[in-house]
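> for reference, the sequence and a predicted model appear below.
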Amino acid sequence: MSSCFTIFLSLSFSSFFFFVFVQNFSAEAAPTYLEHFCARISFFIPNSTYESNLNTVLSSLSSNATTSTNGFATATAGQDRPDQAHGLFLCRGDVSISTCSDCVATGKRDVLRLCGLQRVATIWYDECMLRYDNRSFFSSFETKPSFTTPNTTNVTDPTRFAQVLGQTMDNINRRAPNGGSGKKFAVEEANLTSLQKLYTLAQCTPDLTPFDCNRCLRDMISNFTQDKQGGRSFTLVCGVRFELFPFYNASAMAAPVPPPSRLPLPPAPETRPKRKSNKSTVITITTTISVGGFIIILFLTCWMLQRKGKRMHEVFKVKGDENELTTVESLQFDLATIQSATNDFSPENKLGEGGFGEVFQGKLPNGQQIAVKRLSQSSRQGDDEFKNEVLLVAKLQHKNLVRLLGFCLEGDEKLLAYEFVPNKSLDYFLFDPQKSDQLNWPLRYKIVYGIARGMLYLHEESRLRIIHRDLKCGNILLDSEMNPKISDFGMARIFGVDQTQASTNKIVGTFGYMSPEYAMHGRFSVKSDVYSFGILLLEIICGKKNGFYDQFDGGEYLARYAWNQWRDGTPLKVLDPAIMDSNSRDQVLRCLHICLLCIQEDPAIRPTMATVVLMLSSNSITPPSPRHPAFFVQSKARGLGIPMEGLGSDQSTSRIKLLSNNNLSLTELYPR
C-alpha cells in the first residue's frame, strides 16, 4: 500500500516530477562514445613543457564548458611553437550546458588514457567532440580522418527515401553554415509517409567560414549510403546524421515563446450582492465527479504498475542495485510492443536458438530493426543471465560490441532487445565449407582486429573492467559490412579498478575456449579472455573448431596440431584452404604467433589485449617466442576428467583433462 501511495503522489504532481527526472537523468547519463583518433606521428615526454601546456589547455576547455552558451571554445597555452598546445571542444547544438560540461570532462579523461603520450588526438561522443594538437588548427578546413557508420537496415522504398533524404540534407546544408546563437547547427524533419518521419542533423565548428562549413557538410553527406534507414558521418570540423527516429532534443531548438503583452487591466466591476445560483452547484458536482474519477484512475494505474513491475524488482532487487533500477527502467519495453514487433514471436521471424533461449527478428513502430532474445523459462540461470546482460551491456558503448536497445519483464517473459545484426554469427560462415570461401584473409584480419579492439575496450577502456568469460565464434556477430560485434554478456563479470583475478565454484563457459586456470581451479581474469581470444584466432586462421580431428597425424586437437606444425617449421600447413590464395604470408604467420602467445599455460606470460592490439596493428613490434602451450582435450574415459556445468549447449556433458608437455595427464581437481 505504501508503494501505491508513493505512485499516487508521483502521478498527482506528474508534470513537475517528470521534467525534473528527465533533466536530471539527461545530465547524469554518461556520454555515448563514438570514436577516437590518435595521430601516431609525434610523441611528448612525460613531465615535459608540452605536457604542462596540454594540461593547461584541457583544464581551460573543461572550465569553459561549464559556462559556454554556444557549446564551443578554443584554448592555447605555451610560447614556443614546438611546445605549444592548442585545443577545442564542440558540443552538439541541442544539448544542455550541463550535458556539454559532463561530456567534455569525460573526453578529457578518456582521450589521455586512449592516446597516451601522443601530441595529436581527437575523441568523439554523440554529445561532443574534444581535440588537441601541437599546431594551431583553428578555422582550418580538414576532412581527414573521417568516419561513417550506416544503419544496418535497408529502407523499404529506396527511391522515395533517397528523394526525401537528398532534399532534407540540402536544406540543412544551406542552413547550418549560417546558424544563429553562435552555432553552425541545424536540424530538420521531413515526412516519408503519413506514419513515418525522417530526422536529420548537421553541424560545423563555429570557427569555420560558411563556405568551408558548406563544403565539409557536402563531403560528409556524400559518404552516406542512401538505401539505409540511418547513419552518421563525421570528421574533425563537421558532422551529419539522419535517422527514422528523433535522436536530438527538438524542444531545445524551438524558438522561445514571446512574453505576453502588457494590456491595461479592465475596470473593477461594481460591488453588489450576488445571488446564489445553480451554477455553483453544477461546478461542485462536476468537480467531485472529476476528482473521484481521477483517484480511481490513479489507483488502477498503481495496481497495473505494481503488477507489471513486480517481476522486474524480483530480478534486479539485490543489495546495492537500487540505483541500477533507475537506469534500467528507462530501457523497459512493453510486452505488447515486442509482440507486435516480432509478429507474436512467429516462427517466420525466428533467427536462431542458443543455450538460454530463442532469438527473433522484429521491427519497432519507428521502423528500427531489432533482434529479440527470449530467455527460456526453464533455464536455471535465466534470471542471473538476464540481469547480467541488462546491467552490463546498457553501460557499454563500442562499435565492436552489440548494442542493447531495451528489455521487457512481464509475467514469465524475459526479453532482451538488441540492434539487429544481419549477417548472423562468425561460426555461421567460418565452419561451413561453402560459406567459408566468402571469408578471404583481409576480411578475416579485419574481423580479428575488431574483436581485439572490442575486448580491449572491455578490459581497459570502458568505465567498467569486464571479463567476458564466453568469447567464442558463436558470440561474434557480423553486421552488414562484416564488422564484428561481441555479444552475449550473460556470463560476464565486473572487476574492480585494482582487482586482477577472482575465483568461482561454478564453472561456466564453452568447452575448448576455457583457460586452464579457470577450468581446473575456477580462477578467472583478463588473461582468461586472452586465452579464449587465442583459440578464437586459431579457429579463424584454420577454419576449423578447436576439436578432435582424425585427419591430423594420429588424430589430435587443433591447438596441439598448430603448435606441432609451428615447432616443426611448417606452420602454413594449418591454414584454411579458403584463404590460401588471398592471404598475406607474413601477416598470417604473425597472427598464428600471437595466437600461440595467447594460449600459454601460465597466465602471467600471456599478453594483455592492449599488447595484442599493438602487435596486430604494428609490424615494428617483435613478439616473443611462444613456449609450449597448454591444451584441453575431451576425455574418452568416463572415470577421468572434471564434470563441467554451465557449458555451451553442445558440450554440457563434456569432461576434460589437462595435458602436460609430455602428454601425461595431470591430477584432476575440482574447482575451488
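Nice, I can see it. Residues are numbered from 1 along each chain as shown.

> every contact and neighbour count from this point should use C-alpha atoms.
OK.

> look up how far Thr122 lies from Thr49.
As for Thr49, its distance to Thr122 is 20 Å (criterion: C-alpha to C-alpha, to the nearest Å).

> between those two, which one's more packed in?
Taking neighbours as other C-alpha atoms under 10 Å, Thr49 and Thr122 compare with Thr122 leading, 24 against 17.

> which strand or helix spans the more buried one?
Counting by DSSP states H and E, the element that carries Thr122 is strand 121-125.

> what about versus this one:
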Amino acid sequence: MDSPFRCFLLGLGYTLCIFTLFAGVSSQPLGQLCPNTSTYAPNSNYRANLNLLLSALSSNANRQNGFYNATVGGRNASDAAVHGLLMCRGDVSAGVCTTCVGDATVAVLQRCPNQMTATIWYDYCMLRYSDVPLYGRRDQSSVILILRNAQNDSQPERFMQSVRNTLDQVVTLVANDESPDRKFATRETNVTGSESIYCLGQCRPDLSGLDCQTCLSSSIQQLQIPSLGARTITSDCNIRYETYSFYNSTAASAPPPPPPPVPIRPPPPPTGEGNSGNSSSTVIIAIVVPIVAGFILFIAIFCFMRAKKAKKQITTTEQTDVSGISTEDCLQYDLATIQVITDDFSPERKIGEGGYGSVYKGKLPTGQEVAIKRLSRNSGQGAQEFRMEVEVVAKLQHRNLVRLLGFCSEGEEKILIYEFVSNKSLDYFLFDPEKRHLLDWSKRYKIIEGIARGLLYLHEDSRLRIIHRDLKAGNILLDGDMNAKIADFGMAKIFGVDQTQGNTNRVVGTYGYMSPEYAMHGHFSVKSDIYSFGVLLLEIVTGKKNTNFSDPSGVQDLLSYAWKHWRDGTPLGILDPVLGESYSRNEVIQCIHIGLLCVQEDVDERPTMANVDLMLNSYSATRSATREPAFFYSGRSEPKGEESDKSKSKSMPWSINEMSITELDPR
C-alpha cells in the first residue's frame, strides 16, 4: 500500500475514533466482576427476582443523588432474595445516569450470565447485585480496577507529589461530607503556569465516613506509579486524577470531553524516493486538512446542540417528575418496587382500610418499616390534593408530624409511603371502651403537648406556614412511646409569610371540628386550626366524641357540655371517668380552660399556638376569661358550602367528610 493512501486511512481512522468518543456512540463498560462462587439456573426464582430488581434499579436511576438500592424477594426460604444498588458519578445529570444504568442492566446479564453476584463499572455509573445484603456494608472482595495513562510526566517526582497531596485533600473532603445522600468531591491544583491536576473522589453514600476513608486510602496506594493520569475503581469507591478537566464543576449537562489524543505523525518517506516525499506530503495535506476542518466544524455544532438538549433535560428532571410533583425533598418509587415490598398488596400485609383506600405494612430495602397508603380510585382525593400532600409533608420535619418518605404515581395509582407508626391513631384508643383505660392522664397530657408543638411548628416555626384544615383524633398517630404525630395533609393550605387568612368556596374537612367561620363562609386561617385543636383537646379530657355526642342531661354537643360545667364551677365533672383519681387537678383544669378559649366564636378571642404552648407549660399563670363557645350544633347555625351535603363519612354517622382519606384507620 503506498504511503499517501496509508496516511489517508490513518487520518480517517483517527477522525472516526475522535467522532466516536465525542458523540458517545461507544458505551462500553470499564470492567466487570463475575465471581463463580454461586450461580443460578436460567428459569430459577432467583433470575425472576433479579429481573424485577434490575427493572427497579433502572426506573430509579434518575434520583437527584445518583444512588439507589433495593431488595426483591426473601419472603420465605424458597423465595431467593436479590439485593442490588447503583451509584452514578456525582457530577453527571439524571439523564446521563439513567442512560448509563440502562446500559448496565443489559450488559451485566450478558457478561455475567448466571452468577448470583456481579458488579459492572462504566465511566459514569456502577451497578451491583448479590444474594447477600449490600446496603451499608463494605465489599470484602478487595477487587480494584486500575486504569492508567501510559505516558509519563517529564518530572515524575514533583508531579506525583502534587498528585498525592491533591488526592489526600479529596479523600478528606469525601470522607467528611456530612450530607446523607452524597459522598463526592473534586479538587484542582496548579502544578506549573500551564499545567494543572484535576482529581475526583467518590464513595457510596450508604457507607460510614471511616469505611469511605479506608476505601479511598487503599485505592490511592495503587496510584504510585508515575503517570499523567490514572484511576482506581472498587465496588465501594473510586478516585481519579488527570491533567485535563474531565468532570463538571456544576451540575452536568453533557458527558465531559475525553482526554486529548496523542498526535499521529505521518511516517517518514522511504529512503531514495527523492521528490516523491514532498509529493506525498502535498497529497496528505490536500486530503487531511479538509477532513479535519470539516470534522472540527461538525463537532462544534454537535457539542453545542447536545449541551443545549442535555441542559433542558436536566432542568426538567431536577424540578418535576412525570406526575408534576416536585421531588426535591421526597423520593419517588416505581410501582414495581411498591408491589415487591407489599407482596403485591397481599391481604396479609393490610393493616387498615377506609373510604380513602387501604394501608399496607412494608419494609424498605434499608430495613425501615413503612406504612403504604394506596388510595382507591373513588377515594375523593384528586390529583391536586395528592400533589399537595406530597409537596407539603415532604418539606416538614418535626417529631410531632408524621414523616412522608416517598410516593408513587403511575397511571391511576396514587400511593403514599409514610414512616410506620406502631400505636395506630388516637381515636383507636380514646373512643374504645376497652382501650381508653390505656391512656392515663400523663399519656393524655403528653399527647396534648405533642399536638400543640406540631401545630406551633406548622403555624410559626416551619419554612412554610401551613393550615392543616382537618385536625381530629383520627389524624393523630401515636408511636411506640405514645408521642403524637399529626398526619394527613391532603387538605392543607400553604400561606405566604405575610398572609393571615384565606377564602374558599369549596369547604372540605370534618364537621364538628370545623370552625364556624370556615364551615359557613369558607374563611380559614391559623385560628380555624386552633378551633379544631380546642375540640380535640376537650375530647381527650372527656373521652367523648364531639360528633354523635349524647349526655343524659340533654346537652346536645361536647362544647355545650364543657361550657355548662365550667360556668357552673364544676369543670372536673367532664373528666373521663376511667381516669379515676390519678390525674393532676391543675393540668386538667388548665386544659379545659385552653380548650374553651380555642373554641370561642370570635376569631380574635382565640389564642395563638404560641399562647397555647405557653399556657400548657405554666398552668399557674393568670387565666384569661373565656366566653361562651360557638354552639355549632345548638341549632343556631347551619353549615353552608357546596360540599355540605355530600359523601357521608363511613366511620362517623354525624360527620360529613368530603375527603374520606382523612378517615385514617388504625395502622
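Good, I have the coordinates. Small disclaimer: the values here were computed from a predicted structure and weren't measured.

> can you pull the TM-score for these?
Here the TM-score for the pair of chains, by TM-score structural alignment, normalised by the length of the second structure, is 0.53; 390 aligned residues with a C-alpha RMSD of 4.1 Å.

> hang on, the earlier thing: show me what the strand holding Thr122 of the first structure is packed up against.
With contacts taken as 3 or more C-alpha pairs under 8 Å, 6 or more residues apart in numbering; DSSP states H and E, strand 121-125 of the first structure sits against strand 33-38, helix 97-115, strand 128-133.

> most tightly packed of those?
strand 128-133 (a mean of 24; mean count of other C-alpha atoms under 10 Å).

> which residues in the second structure does that one align to?
With TM-score structural alignment applied, strand 128-133 of the first structure matches no range in the second structure.

> thinking again about what came up before, out of the helices and strands packed on strand 121-125 of the first structure, flag the one nearest Ala519 of the first structure.
helix 97-115 (32.7 Å; C-alpha to C-alpha).

> elements contacting that closest one?
helix 14-28, strand 33-38, helix 49-64, strand 121-125, strand 128-133.

> all helices of the stretch 251-400 of the second structure, in order?
Secondary structure of the stretch 251-400 of the second structure by DSSP state H, counting those that start in this stretch: the helices cover 276-319, 335-341, 383-394.

> any chance of those in CSV, plus mean neighbour count and distance to Lys646 of the second structure?
Shown next, in CSV, are the helices of the stretch 251-400 of the second structure (neighbours: other C-alpha atoms under 10 Å; distance: least, C-alpha to C-alpha, whole Å):
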stretch, mean neighbour count, distance to Lys646 of the second structure
helix 276-319, 14, 36
helix 335-341, 20, 32
helix 383-394, 19, 18
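
> kindly reformat those helices as TSV containing distance to Leu456 of the second structure.
Shown next, in TSV, are the helices of the stretch 251-400 of the second structure (distance: least, C-alpha to C-alpha, whole Å):
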stretch	distance to Leu456 of the second structure
helix 276-319	30
helix 335-341	34
helix 383-394	15
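
> distance to Asp529 of the first structure added to the helices and strands packed on strand 121-125 of the first structure, as CSV?
Shown next, in CSV, are those (distance: least, C-alpha to C-alpha, whole Å):
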stretch, distance to Asp529 of the first structure
strand 33-38, 23
helix 97-115, 21
strand 128-133, 32
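
> and the ones you listed: which comes nearest Ser487 of the first structure?
In terms of C-alpha to C-alpha, the element of these nearest to Ser487 of the first structure is strand 33-38, at 17.9 Å.

> what does that closest one correspond to over in the second structure?
Using TM-score structural alignment, strand 33-38 of the first structure finds no match anywhere in the second structure.

> now do that strand against strand 128-133, angle only.
For strand 33-38 of the first structure against strand 128-133, the angle by axes from the mean of the first three to the mean of the last three C-alpha atoms, to 10 degrees is 0 degrees.

> chain center to strand 33-38 of the first structure: distance?
Relative to its chain's centre, strand 33-38 of the first structure lies at 13 Å (C-alpha atoms, centre = their mean, to the nearest Å).

> packing partners for it?
helix 97-115, strand 121-125.

> identify whichever of the ones you listed lies nearest to Trp563 of the first structure.
Using C-alpha to C-alpha, these put helix 97-115 closest to Trp563 of the first structure, at 34.0 Å.

> the closest one versus strand 128-133: what angle between them?
Using the same axes, to 10 degrees: helix 97-115 of the first structure against strand 128-133 is 50 degrees.

> secondary structure class for Tyr633 of the second structure?
Per DSSP: H, G, I helix; E, B strand; the rest coil, the secondary structure class of Tyr633 of the second structure is coil.

> for it, which non-adjacent residue is closest in space?
Nearest non-adjacent residue to Tyr633 of the second structure, counting by C-alpha to C-alpha, 6 or more residues apart in numbering: Asp557, 6.3 Å away.
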